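Chemist: Have a look at this fold, sequence not included:
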């Protein structure tokens, strides 16, 4: 109880905003290379043996990596209920496509090797491609739409309402800036998948991964820079026009918000956040260098730094906004008015402090056990393995 009283409501809100970012970044850093390998599969591996090598680099770990996605969704549901309600209803069709891709992926892992038919296996290989490329693209599109703002408003009883018909909830997300954000996401995860393959494979698979990953990294850096310029000169930001009450009620309609200016004004107000995009560019540049020079462990670590910086730059640029509204800025969801109660956030923090170290310890142990390269001899010696 003493600790509960010491941690203010506004402090807990910021802690959970940061923890949500950590969970989403953790998902991108781990399951990101799974998606990248899947999207690269038809291009880095030409023969059946090569494809089995690539698949076996991620087959044993993808389920554990996806825990971060589940934790992120659970954290949104428990810590930010309005965000969960608005985003999961407004992005319903896009999330359905993502979930369908995530369902196809494990099915492809399990069924691919059940028959020796080349046609059968090729179909499942393209299913693995879709299971990696589609979510990687749509996650970026979603982030782009968050920066642009979403056409929803809240009724007086806080029920979210969307403009447009059911189909437009998906087609309306495919705006040019959002698609550019999708290119950033897809290309950086292709680079990440390539970095993973260079660490876990050798031979032609690794050589092709280095070549494709180098191009993907350059595309990611260029698209990220272009997105920054577009954000500075072509996208309106959001700002409070009323007094900010950091420990006020969890009611988005409690504050007044206006649209205008630039999101990048945050860098004038908080110059220290410039470290995030700097990490993004440096991480990508060094990962590209590592891919070209044939480095392995350092390349993957630099790739992780680049992804961390890119995703962190979005959250830091938008803070304290989480999901802005284009049709009614006052309905915009922010850190200060879209959270669960003080007690709920505190209980969740205690649970997280207990179980997060266990998850990290177990994950570290798994990667230690599975350390080493997957070779063609490994997969040919066990032709009837699951993968």
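Modeler: Here it is on my side, so go on. None of these values were measured; they are calculated from a predicted model. Numbering: from 1, shown residues only.
Chemist: When you work out contacts or count neighbours from here on, use the C-alpha atoms and nothing else.
Modeler: Will do.
Chemist: Based on its surroundings, how many neighbours for residue 365?
Modeler: 12 (other Cα atoms under 10 Å).
Chemist: now the strands: where do they sit in the stretch 201-350 of the chain?
Modeler: Taking DSSP state E, counting those that start in this stretch as the criterion, the stretch 201-350 of the chain carries its strands at 236-240, 257-262, 321-323, 333-334.
Chemist: another structure for you, compare them:
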């Protein structure tokens, strides 16, 4: 069995991988949903857009479910505290996601313009709201969340839903929304042709530039925000006890890891370069390469957030010493070990069947295909 501290680091990395997998895989079909009402101008064009992701969207949800399950099992204190503090925000995400399965399954069952248009906007809500909320949540994590623990490690959240919608968090929401729209646009451009592809490329290029502007702006803003720093001795092998340390807040603390490890600057560099190269490749019609570089940009954005906060996972603004970190909020060594080996077995299976599904259903989705397969297509 691996030592406890190593397992804690491994699961910090694995949760990051799952978040990145969710952003890349479920993110591109959410991005397609966001673009749906704008790049499809009539019923056939919108069915073309929907059919690029229709066969895959539910399989991509595996990343979302697995990510949530991994947080629950690996960081139970984080899961309990986050879902308590962000309760209404998570409900908004859940309500928005309701539109996706119903919209994909029932949108084209009835030949009625009002019915179909309603579900098109439902799919737009299901694709655009979750990335915005997730970005706002990360923006709040970087500022600290108002929660505290009592002696029995029962958490109390003292904020409210409207406090989550602060300016920095909304800017982080713009970063998240723009990068997911870019990701969806790169995928949609690869799967379509003609006027739909032209409109998609314009939209995805705009999203890429917006992501870069918002990401760079958030980076400069972050330097003036009070970050968190542990000032006491850290026992990396200790059992979960977030109250056993001392934490201070100071401006620029989130930049400390970049000062100590300059190679971490490659992550924000990857985010910016990936988005800019994506916009160029889309203009040149290298759509598959654009999807790859867009995915790398997502790796850069999420990696930047993780590297900035490490070892913090969920800082507390009302009781800094109660901040949850990689070292003091993880499950037991046995739990982390069993989960690790389960991941080693099942992760390749997930990647394998996903790759097979995309290889079987590759190629362009065209208006002619929709007309010829009116009852089979979405």
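Modeler: Perfect, I can see it now. All values derive from a computational prediction rather than experimental measurement.
Chemist: Superposing both, give me the TM-score.
Modeler: Here the TM-score for the pair of chains, by TM-score structural alignment, normalised by the length of structure 2, is 0.98; 377 aligned residues with a Cα RMSD of 0.8 Å.
Chemist: hang on, the earlier thing: and the strands of the stretch 201-350 of structure 1, which is most packed in?
Modeler: Highest mean neighbour count among the strands of the stretch 201-350 of structure 1 (mean count of other Cα atoms under 10 Å): strand 333-334, with a mean of 25.
Chemist: Show me what that one is packed against.
Modeler: Secondary-structure packing of strand 333-334 of structure 1 (3 or more Cα pairs under 8 Å, 6 or more residues apart in numbering; DSSP states H and E): strand 321-323.
Chemist: Tell me the gap between the strand it packs on and the middle of its chain.
Modeler: Relative to the centre of its chain, strand 321-323 of structure 1 is centred 16 Å away, using Cα atoms, centre = their mean, to the nearest Å.
Chemist: and that strand, what other elements does it pack with?
Modeler: Using 3+ Cα pairs under 8 Å, 6+ apart, strand 321-323 of structure 1 sits against helix 118-148, strand 333-334.
Chemist: Going by residue numbers, what spans are helices in the stretch 251-387 of structure 1?
Modeler: 266-269, 275-293, 297-318, 342-369, 376-380 (DSSP state H, counting those that start in this stretch).
Chemist: out of these, nearest to residue 72 of structure 1?
Modeler: helix 342-369 (12.2 Å; Cα to Cα).
Chemist: Could you tell me where the closest one falls in structure 2?
Modeler: Under TM-score structural alignment, the counterpart of helix 342-369 of structure 1 in structure 2 spans residues 333-360.
Chemist: Could you pull out the buried residues of the matching stretch?
Modeler: Buried residues in stretch 333-360 of structure 2, counted by 16 or more other Cα atoms under 10 Å: 333, 336-337, 339-340.
Chemist: show me where the stretch 1-150 of structure 2 has strands.
Modeler: Using DSSP E, counting those that start in this stretch, strands in the stretch 1-150 of structure 2 cover 147-149.
Chemist: Would you format the strands of the stretch 201-350 of structure 1 as TSV with distance to residue 290 of structure 1 included?
Modeler: Shown next, in TSV, are the strands of the stretch 201-350 of structure 1 (distance: least, Cα to Cα, whole Å):
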stretch	distance to residue 290 of structure 1
strand 236-240	36
strand 257-262	35
strand 321-323	35
strand 333-334	39
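Chemist: for these, which one sits closest to residue 47 of structure 1?
Modeler: Nearest of the strands of the stretch 201-350 of structure 1 to residue 47 of structure 1, taken as Cα to Cα: strand 321-323 at 45.2 Å.
Chemist: average offset between the closest one and structure 2?
Modeler: If you overlay the two and look at strand 321-323 of structure 1, the average distance to its match in structure 2 is 0.2 Å (mean Cα distance after the TM-score superposition for structure 1).
Chemist: residues in structure 2 aligned with that strand?
Modeler: Under TM-score structural alignment, the match for strand 321-323 of structure 1 is residues 312-314.
Chemist: you'd agree residue 181 of structure 1 is up against residue 226?
Modeler: No: in terms of Cα atoms under 8 Å, residue 181 of structure 1 does not count as a neighbour of residue 226; the distance is 9.6 Å.
Chemist: How about residue 189 of structure 2, nearest residue that isn't a chain neighbour?
Modeler: Spatial nearest neighbour of residue 189 of structure 2, chain neighbours left out: residue 197 (5.0 Å); criterion: Cα to Cα, 6 or more residues apart in numbering.
Chemist: gap between the two ends of stretch 287-305 of structure 1?
Modeler: 9 Å (Cα to Cα, to the nearest Å).
Chemist: How far off centre is it?
Modeler: 20 Å.
Chemist: Buried residues, it. List them.
Modeler: 287-291, 294-296, 299-305.
Chemist: same check, this time on stretch 91-106 of structure 2
Modeler: Buried positions in stretch 91-106 of structure 2, judged by neighbour count with 16+ other Cα under 10 Å: 93, 96-97, 99-100, 103-104.
Chemist: so it corresponds to what in structure 1?
Modeler: Against structure 1, stretch 91-106 of structure 2 falls on residues 96-111 (TM-score structural alignment).
Chemist: now stretch 149-157 of structure 2
Modeler: With TM-score structural alignment applied, stretch 149-157 of structure 2 matches the range 154-162 in structure 1.
Chemist: And for stretch 286-298 of structure 2?
Modeler: Stretch 286-298 of structure 2 corresponds to residues 295-307 in structure 1, going by TM-score structural alignment.
Chemist: if we can go back for a sec, farthest-apart pair in the buried residues of stretch 287-305 of structure 1, please.
Modeler: So, the buried residues of stretch 287-305 of structure 1 by Cα to Cα: farthest apart are 294 and 305, at 18.2 Å.
Chemist: so what's the residue lying closest to residue 291 of structure 1 once chain neighbours are set aside up against?
Modeler: Of all residues not flanking residue 291 of structure 1 in the chain, residue 210 sits nearest, at 5.1 Å (Cα to Cα, 6+ apart). For residue 210 of structure 1, the contacting residues are 194-195, 198, 291-292, 294, by Cα atoms under 8 Å, 6 or more residues apart in numbering.
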